[in-house]
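[1] sequence first, then the predicted structure, then my questions.
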Amino acid sequence: MTTTNDLVHQLDRQHVFHSWSRQGQLDPLVIAGAEGCRMWDYAGKEYLDFSSQLVNTNIGHQHPKVIAAIKEQAETLATVAPAHANLARGEAAKRILERAPRGFSKVFFTNAGADANENAIRMARSFTGRDKILSAYRSYHGNTGSAIAATGDPRRVPNEFARGHAHFFNPYLYRSDFWASNAEEECQRALQHLRRVIECEGPEAIAAILLEPIPGTAGVLTPPPGYLRGVRELADEFGILLIFDEVMAGFGRTGRWFAFEHFDVTPDLIVFAKGVNSGYVPAGGVVVSDAISRHFDAHMFFGGLTYSGHPLAMAAIVATLDAMREEGVVENAARIGDGVLGQGLERLAHRHAIVGETRGLGVFHALELVSDRERRTPLAADAMNEIKHALLAEGMLPFVAGNRIHVVPPCIIGEDEVEQGLATLDKVLGEVSAKYAA
């Protein structure tokens, strides 16, 4: 039987149950193959991947060194229980720790970012003997029990089955919850707000603050100078652990190996997934500081997964991190972000009244779209859907969330591909701006 878009679409609609969806309203895009920053369907229509799928294919699609490593590992040892020592797992942990700050020497592997956050929370509670986890309203930490309860966005509300979670407002100057008029005010007032939340929730009850250094799904919200250092100081003052969720922002996305490196702050636990092997085989984990690691030398860690450190995923991590180092992928993300991409997005913001703000680092940017710049009125959902479908029709795979386009191409992207993507955005934003901007 000849494989066609219609056949694959029909199979999907008959048999596949999708996430975060009303099943009867779905019309999924069919993808047949990919390479680098491009994907295509069975009819040959090509798409420039400006979303990195779900902001995870940092090294691009079908990188030959990663594919070869997975094949070689499959031929040697396709699976092994986590209790055994395995070369691929040890080498993967070593590679990750080489990129972590001083004071970290162990990695606990999970299957993805959500269960990585689950286990970081579990470690923090066990280490401190406390129960509560503070996290931001503008955040996303995953779809498992404690991870979704820690998440701030509205998907949390139907899923709040886990105990011991409280939330605070993190800084977002464009839509300040603190009536701030500049970055310094936003920082100071956000930190004072967090202090009051800690005091009101009871410092002696709080195990950890869980925070994305740059919240991704919530809008690529680069914090103001001094904010993350202030959070670190509050955590230290009250004996609270600091967990950084680097699932989306880590491993090159911001032009550094970890996003927190931009802010000269070190957490107690680092959660990772996505870009560590670009999702070629599902993997995530927690980088554990030495103090917490030593605690579990004498205390039981009540956590584990059948596929923790799965050898195929570990081989993909080793090959991905080696290739990124050898090919200067992180440096490319920084150069592109500071250069053609960042500058091009600034030009789009000046050209189109529909763009309220552009922000970001590396290949981690967002365009916030509004119907009225003065009032900062978020562009309506119907208009955002129109933009999404127009971008797809023009051959771009976008990441659209709320009233934003997240501009998050693979870290390997070249200047010509960035220019192509910017031209597509320019065309579509121009057409929509004429209809919807005040």
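    Good, I have the coordinates.
[2] make it CA atoms for all contacts and neighbour counts henceforth
    Noted.
[3] which stretches of the stretch 101-250 of the chain form strands?
    Ranges of strands in the stretch 101-250 of the chain, per DSSP state E, counting those that start in this stretch, are 104-110, 132-136, 165-168, 206-211, 241-245.
[4] now render the ones you listed as TSV, adding mean neighbour count and distance to D12.
    Shown next, in TSV, are the strands of the stretch 101-250 of the chain (neighbours: other CA atoms under 10 Å; distance: least, CA to CA, whole Å):
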stretch	mean neighbour count	distance to D12
strand 104-110	22	28
strand 132-136	24	35
strand 165-168	20	37
strand 206-211	27	36
strand 241-245	27	32
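[5] which one of the ones you listed lies closest to A381?
    strand 132-136 (24.0 Å; CA to CA).
[6] quick one: contacts of the closest one?
    Strand 132-136 has contacts (CA atoms under 8 Å, 6 or more residues apart in numbering) with 121, 125, 150-152, 164-170, 205-211.
[7] ok, and what's touching stretch 19-38?
    So stretch 19-38 is in contact with 5, 8-9, 17, 39-42, 46-50, 52, 59-63, 409-410, 412-413, going by CA under 8 Å, 6+ apart.
[8] try it against this one:
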Amino acid sequence: MTINNQTVFDADRAHVFHSWSIQSALKPLIIKSGLGSYLWDYEGKRYLDFSSQLINTNVGHQHPKVIAGIKTQLDTLTTIAPATANHARNEAAERLLAIAGDDFAKVFFTNAGADANENAIRMARLYTGRDKVLSSYRSYHGNTGAAIAATGDTRRVPNEYSRGHVHFFSPYLYRSDFWATDEAQECERGLQHLRRVIEAEGASSIAAILLEALPGTAGVLVPPSGYMQGVRQLCDEFGIVLIMDEVMAGFGRTGKWFAHQHYNITPDLITFAKGVNSGYVPAGGVIIHQKINAYFDDKSFPGGLTYSGHPLAMASIVATLDVMAQEHMIENADTIGNGVLAQGLKALADKHTIIGEVRGMGVFWALELVKNRHSKQKLSADEMNTIKAALIERGLLPFIAENRIHVAPPCNVSTDEVAQALAIVDEVLGMACTQFINE
């Protein structure tokens, strides 16, 4: 059988059930292969990937050293039960602990970010003897039982089967829930709001606060100065476990190994997935603080997964973390992301009034699009779909969420690739300004 764009599309629509979708309305993009920051279809049409897919291909597509690491493990051991000891798993854990810091003792491996958050919540509840979990309305933590209930965005509503979840408003100065006029006010009032939620819910009933280190799907919402430190202090004051969700923001995305390292705080549990191995093999996990690890020295942990620490996933983690260090990808994400990329995005905002705000750090940015800068009226879903289609038509793969274009290239993106992407966005937003601006 000839494999081409049409045969792949037809087979997909005949046999594959897609997530978050009305099945009959789907027209998925066809992809054959890729390399670095590029993907292409069976007809040779190339796309510059400035979404890193779902913000996970941090070393780009088909990195030869990561592929080689997986192939070597294939020849040694393809799979093994998690109760055994395995060299690849040990190597992955050691590397993760090295970048997390001396306060952390062990790593529990999962299959992805959602079950990482599930197990972190389980650990916090067992450690504290409490039940409730606080998380932000502006968040996404996964699509399994407790993870989707902890999620703040509206996708949680048809999935709220898990118990004990309470939400609060985290900072978002551009659309402040606290009537703040500057970053200091947003921080102060946000922390006071969180304190009141803790007090009203009963501090002695709260096991954990679960926060994204830099909220991603919610809008790349960089916390105001002092906010994360204030959350850490509240957790210490009330004996609450702080779970830092680094699934999307970790592994170079913000110009550091972990986004929480920008805030000089130490969480009690760190959840991870996505960029830990660029998504080459499904993998996630929980990095566990010494004090929580010690609690389980003489108590059984009631959780596990068949593929916890799967050898192929572990080999991909080792290879990814090694190549990121060897090729200075963290430094590149910092230099280019906070340099030409940040400057270019801000220049676009100066040029196009459809951009209400530019925010982000490293290779993790968002352009919030509005019909009117004064009213901050959001573009509609249809208007955003028009913009998305125009970007893809011109060979740029964006990450679109609500009224935002999220700009998230691989950590090893080049200045030339940034220039190419900015030129496409510039052209499309120029078109969008003439169609959608209402000023």
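    That came through, no problem. Bear in mind the structure is a predicted one, so any value in this text is a computation, not a measurement.
[9] in TSV: the strands of the stretch 101-250 of structure 1, plus distance to A93 of structure 1.
    Listed next are the strands of the stretch 101-250 of structure 1 as TSV, based on distance: least, CA to CA, whole Å:
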stretch	distance to A93 of structure 1
strand 104-110	6
strand 132-136	27
strand 165-168	30
strand 206-211	22
strand 241-245	18
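[10] ok, which of these comes nearest T144 of structure 1?
    Using CA to CA, the strands of the stretch 101-250 of structure 1 put strand 104-110 closest to T144 of structure 1, at 12.7 Å.
[11] which strands or helices does the closest one pack on?
    When contacts are defined as 3 or more CA pairs under 8 Å, 6 or more residues apart in numbering; DSSP states H and E, strand 104-110 of structure 1 packs onto helix 87-98, strand 284-289, helix 290-298.
[12] I'd assumed G337 of structure 1 was in a strand, is it?
    No. Using DSSP: H, G, I helix; E, B strand; the rest coil, the assignment for G337 of structure 1 is helix, not a strand.
[13] can you tell me the closest non-neighbouring residue to whatever residue of structure 2 lines up with it?
    Taking TM-score structural alignment, G337 of structure 1 has G337 as its aligned residue in structure 2. Distances taken as CA to CA, 6 or more residues apart in numbering place G362 nearest to G337 of structure 2, at 4.1 Å, with adjacent residues excluded.
[14] rewinding a little: G113 of structure 1: which of the helices and strands packed on strand 104-110 of structure 1 is closest?
    Comparing those by CA to CA, strand 284-289 comes nearest, at 5.3 Å.
[15] corresponding residues in structure 2 for the closest one?
    Against structure 2, strand 284-289 of structure 1 falls on residues 284-289 (TM-score structural alignment).
[16] mean deviation of the strand or helix carrying G430 of structure 1 from structure 2?
    Assigned by DSSP states H and E, G430 of structure 1 belongs to helix 415-436. Compared with structure 2 after the fit, helix 415-436 of structure 1 shows a mean deviation of 0.4 Å (mean CA distance after the TM-score superposition for structure 1).
[17] list the contacts of that helix.
    48, 50, 336, 340-341, 344-345, 348, 352-354, 371, 383, 387, 390-391, 394, 396.
[18] what's the spacing between the spatially most central residue of structure 1 and P28 of structure 1?
    Ranked by distance to the mean C-alpha position of structure 1 (CA atoms, centre = their mean), the top residue is M248 at 1.7 Å. Distance of M248 of structure 1 to P28 of structure 1, given as CA to CA, to the nearest Å: 23 Å.
[19] the nearest residue to S126 of structure 1 once chain neighbours are set aside and F108 of structure 1, how far apart?
    Excluding its sequence neighbours, the residue lying closest to S126 of structure 1 (CA to CA, 6+ apart) is F301, at 7.9 Å. For F301 of structure 1, the distance to F108 of structure 1 (CA to CA) stands at 11 Å.
[20] now do the contacts for D131 of structure 1.
    With CA under 8 Å, 6+ apart, D131 of structure 1 has these contacts: R125, G164, A205, I206, A207.
[21] who are the contact partners of the first one?
    Contact analysis of R125 of structure 1 by CA under 8 Å, 6+ apart lists D131, K132, A207, A208.
[22] likewise for F109 of structure 1?
    With CA under 8 Å, 6+ apart, F109 of structure 1 has these contacts: A116, A283, G284, G285, V286, S308, G309.
[23] between these, which is nearest L77 of structure 1?
    Of those, the one sitting nearest to L77 of structure 1 (CA to CA) turns out to be G309, at 12.7 Å.
[24] burial count for the closest one?
    30 (other CA atoms under 10 Å).
[25] same thing with V418 of structure 2?
    By other CA under 10 Å, the residues close to V418 of structure 2 number 18.
[26] from T181 of structure 2, how far out is it?
    Using CA to CA, we find V418 of structure 2 at a distance of 33 Å from T181 of structure 2.
[27] do the same with V220 of structure 2
    On the measure of CA to CA, V220 of structure 2 and T181 of structure 2 end up 20 Å apart.
[28] now swap in D298 of structure 2 and tell me
    For D298 of structure 2 relative to T181 of structure 2 (CA to CA), the value is 51 Å.
[29] ok, the two, which is more surrounded?
    Applying other CA under 10 Å to D298 of structure 2 and T181 shows that T181 carries more neighbours, namely 11 against 7.
[30] show me the contacts for the closest residue in space to the more buried one that isn't next to it in sequence.
    Excluding its sequence neighbours, the residue lying closest to T181 of structure 2 (CA to CA, 6+ apart) is L173, at 7.6 Å. Applying CA under 8 Å, 6+ apart to L173 of structure 2 gives the contacts A180, T181, D182, E183, E186.
[31] how far off centre is stretch 419-427 of structure 2?
    Centroid separation for stretch 419-427 of structure 2 versus its chain: 24 Å, with CA atoms, centre = their mean, to the nearest Å.
[32] revised request: answer the last question for stretch 378-393 of structure 1.
    22 Å.
[33] tell me the buried residues in it?
    P378, L379, A383, M384, I387, K388, A390, L391, L392 (16 or more other CA atoms under 10 Å).
[34] nearest to A88 of structure 1, of those?
    Looking across those and measuring by CA to CA, the closest to A88 of structure 1 is L392, at 38.8 Å.
[35] what's the match for the residue nearest to T181 of structure 2 in structure 1?
    Using TM-score structural alignment, the partner of L173 of structure 2 in structure 1 is L173.
[36] now the strands for the stretch 301-438 of structure 1?
    With DSSP E, counting those that start in this stretch as the criterion, the stretch 301-438 of structure 1 has strands spanning 355-361, 364-372, 377-378, 396-397, 399-401, 404-407.
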